[in-house]
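*Asks:* Requesting a structural model of the entry that follows:
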Amino acid sequence: MTENLNQRQTDGHTDYGLTDLAELSTGELELSDRAALRRVSGLSTELTDVTEVEYRQLRLERVVLVGVWTEGSAAQSEASLAELARLAETAGSEVLDGLVQRRDRPDPATYIGSGKVAELSGMVASAGADTVICDGELSPSQLRQLEAKLKVKVIDRTALILDIFAQHARSKEGKAQVELAQLQYFMPRLRGWGEALSRQAGGRAGGATGGVGTRGPGETKLETDRRRIRTRISKLRKEIAAMSTVRETKRGRRTANEVPSVAIAGYTNAGKSSLLNALTGAGVLVEDALFATLDATTRRTTTPDGRTYTLTDTVGFVRHLPHQLVDAFQSTLDEVADADLILHVVDGSDPNPEWQVEAVREVLGEIADRREEKLPTELVVVNKIDAANELALARLRNLLPGAVFVSAHTGLGIEELRERVAGLIPRPDVEVEVLVPYARGELVARVHREGEVLTERHTERGTVLAAKVKPDLAGMLGDFAVNGTSV
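*Replies:* Next comes the predicted model:
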């Protein structure tokens, strides 16, 4: 077959011909691959079971949402449930209905009161749902009580986010981090059924000819499974530590060369990857979904005046981000703390962008507290202004003075952002005046690439430069100093 196939739509799916694949970016290929693996309605999605105990296997199909409104306004409570619905849809489930109960605090036994449990049970039965998702983290006893009363699978917000992370992790490090977070979450929620709780006798105690001293209790099945998971957690931590060493080596190399670094942080789906593409042309995956990006991506770019710096796209944040994920993604989040500048991206089209800002700064505060140091300078970038109304943008300008307003989709405001970044990242601070021989033209090129050239002229002996450069480059130019310039 020699048919030259173009992109075509077949049964709602995008089909790329052989000649098209070469023209697609890495992000487009990954997006196409992800779309081709959408879940089929009626099929369950289960976490990899590393034990023989049935523990919180997720079957996200047709779901009902339930939340407890303990503080804030009714609008905030509804917005939180709407976000939970988006999380559920991202995980591949169909949201059928939802309810919110006003309480001073969640019920310690069933999360919601007994009256609401009965109402919820009727809602589940009438809607034909097979899963209930609670907008909060449930204790093991609350999970068991609700499942016993509702007769369907019950999961909480934390398990839902972990499931999304498990779907979207691509790199070896990302997959290990997600698995570690899952195991830390599921560890206290292990449960056994029937004989799974019976004790396993040691030695020959189970045999008819056991003999004196060999009979007695051994480990329970549950204890065995917990021990196996603890072993797996320990192994994962060692693997992640080794991988983070590689990341730190790369980061250290950039630091040694004094390449300024900029970290892009923000709420999930605020447009961080789109902004990275707009600034660098990186071609990373862009998808209108929560937590589309889990693996940190670093790209080099230059300021309008020619200075090189790196941009790193990091994992998105969300309200009530599980602590297990914050712990597991320490090495990735360290990219934010070690940067010279943080671009805090806010979705300008979101109905409540100030809540996004608060949630992101809460997680950034946790990172700073853990490292016991201040975070780098923050520049707020309000994205998606092409999809926001003027009234909302005027409110944001008042709420976030000094922010840059851009549209990564249309390119509006991107040049202004480049200028602001150039003004905030560290500048070369060692002034030199050197005569560089023509045979060492690579040094002149490096001064132009990494430094700030003040004057330049060409003579018979070489190129005379007056420039501001970084300390390491100043040291390399020391042998060519003129007029007694100290380097």
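
*Asks:* rest of the way, CA atoms for contacts and neighbours
*Replies:* Fine.

*Asks:* now residue 424: how far from residue 418?
*Replies:* 10 Å (C-alpha to C-alpha, to the nearest Å).

*Asks:* err, residue 373, not the other one
*Replies:* Taken as C-alpha to C-alpha, the span from residue 373 to residue 418 is 27 Å.

*Asks:* the more surrounded of these two?
*Replies:* Neighbour comparison, residue 373 and residue 418: the larger count goes to residue 418, with 14 against 11 (by other C-alpha atoms under 10 Å).

*Asks:* One more sequence to fold, the one below, so I can look at both together:
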Amino acid sequence: MFEVREKPEMVERALLVRLSFNRREEDADISLLEELEELVSTLGVGVVSLELAWSRAMHRKYLCGTGKAAEIVELAHAHECDCIVFDNQLAPSQQREWEELAQICVIDREEVILDIFAQRAQTKEATLQVELARMQYALPRMARMWGHLDREGGAGGGGASRGMGEMQVEVDRRLARKRIDRIKRELASVRSQRATRRKDREKNDTPHAAIVGYTNSGKSTLLNILSGSDIMAKDMLFATLDTTTRSIELPDGQTLLLTDTVGFVRNLPHRLVEAFKATLEEAVLADFLIHVLDASDPRALEFFETTMHVLNELGAEGKPMITVLNKIDKVEDSKVLDNLQEKLEDTILLSAKESLGLDELRQQCTVMLADRVRSHCYRIPQSRGDLSAILHKEAKVMSTEYEGNDVLITAIVPAIIAGRMAEFICD
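*Replies:* Down below sits the predicted model:
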């Protein structure tokens, strides 16, 4: 009852509009409008036309002036559209005014992203996070979602009894707030379980890296290739909403946990950043980040800045990072790669799809963790089976040989036990 209306399922023809207030930002505005087209198309909605509309100032009622609003509505009717999608964020009152003026469905960028997330969420945590974000978005917009909200009622029975004169909208909002509180409690429980799993990883002192980047940059494909797993990886926006962690073995023999995270977009609604903190905090807590960029996209540098901005919001600034230029097989002009490498320091050229550059990436991951492990040969008396057991449990044993009454064990040893084993080194 309190869900955001599933408008995209009712929509077949949409007019996409971005209101611009600064002509010097035309290129950026066009780019954002084109990205909105990708988002809307991801929902299966037909895009009739893109319209970049200019306004000298922001207005309270329609965000633009009444004359410009009338032009946009006339254009939507001329194209026989059943929806207008704004790239700008609309206040609840502005959304109501536009729908009254146009007499067709009007939504904004945030609602499009919420609908995509609602379709893609799979795990309980992602589903709860999406539901929370949608409920918080819907709460101030309830007055336009149902026509019965202006009815008053007495204190009759029923599941949602109300006092004399209490409007239905007040009952609905009260129930919605209760539901939001319940979702937050369930999320807290899920996050507690996630924290327990993370403590188990930390107890084993297993290094951890998070794969981050703009949506559809190839993060899931990269994780699949490195780990030999089969996570869903498609050429679509927000194919991944649930974090997935897999282990890989690095060239020096140590194990690395890799986590795939949700992709970022420009103008990501702040409520989604808040709602997805439990998912994105994997990036904050990782030992280092692997930042994946689509080198074939002309907006790669913009996407780099977007991802860095969101990471800063999450408190992950200053985290060690490997920057990967992915999809180099799609780049026809080598100057494009030269320019990106010049603008971005210490990049790795890679094609996850064609398995190019993977060895260099694995080696760079090893370099990132160089201070965490040591490779040594240990001479341990056979009477000290407890030490051999520690190496087999806490370290990566590469070989075992016997010499007299001693056991020669070559192992990759994490720093946490290196000191205890120092006197037995026989390098």
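
*Asks:* so what's residue 243 of structure 1 up against?
*Replies:* Counting by C-alpha atoms under 8 Å, 6 or more residues apart in numbering, residue 243 of structure 1 touches residue 173.

*Asks:* Find the helix or strand that it is a member of.
*Replies:* Element membership of residue 243 of structure 1 [criterion: DSSP states H and E] is helix 221-256.

*Asks:* Could you list the buried residues of that helix?
*Replies:* In terms of neighbour count (16 or more other C-alpha atoms under 10 Å), helix 221-256 of structure 1 has its buried residues at 221-222, 224-226, 229, 233, 236, 239-240, 243-244, 247, 251.

*Asks:* Out of the residues you listed, which is nearest to residue 284 of structure 1?
*Replies:* residue 247 (19.1 Å; C-alpha to C-alpha).

*Asks:* That closest one matches what in structure 2?
*Replies:* Per TM-score structural alignment, the equivalent position to residue 247 of structure 1 in structure 2 is residue 194.

*Asks:* Residue 158 of structure 1 too?
*Replies:* Aligning on TM-score structural alignment places residue 158 of structure 1 opposite residue 110 in structure 2.

*Asks:* What is the burial count for its match?
*Replies:* For residue 110 of structure 2, using other C-alpha under 10 Å, the count is 21.

*Asks:* I'd guess it is in a helix, am I close?
*Replies:* Yes: counting by DSSP: H, G, I helix; E, B strand; the rest coil, residue 110 of structure 2 is part of a helix.

*Asks:* And it, how far from residue 367 of structure 2?
*Replies:* For residue 110 of structure 2, the distance to residue 367 of structure 2 equals 40 Å [C-alpha to C-alpha].

*Asks:* Could you pull out the helices in the stretch 301-450 of structure 1 for me?
*Replies:* 323-328, 330-337, 353-371, 390-399, 414-424, 441-450 (DSSP state H, counting those that start in this stretch).

*Asks:* For the stretch 101-250 of structure 1, just list every one of the strands.
*Replies:* 131-134, 153-156, 199-200, 219-220 (DSSP state E, counting those that start in this stretch).

*Asks:* So which of those strands is the most surrounded?
*Replies:* A comparison of those by mean neighbour count, using mean count of other C-alpha atoms under 10 Å, puts strand 131-134 on top with a mean of 25.

*Asks:* and that one, what other elements does it pack with?
*Replies:* On a contact count with 3 or more C-alpha pairs under 8 Å, 6 or more residues apart in numbering; DSSP states H and E, strand 131-134 of structure 1 meets strand 62-69, strand 153-156, helix 157-168.

*Asks:* Same list (those) but as CSV, adding distance to residue 334 of structure 1.
*Replies:* Below are those laid out as CSV (distance: least, C-alpha to C-alpha, whole Å):
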stretch, distance to residue 334 of structure 1
strand 62-69, 33
strand 153-156, 28
helix 157-168, 19
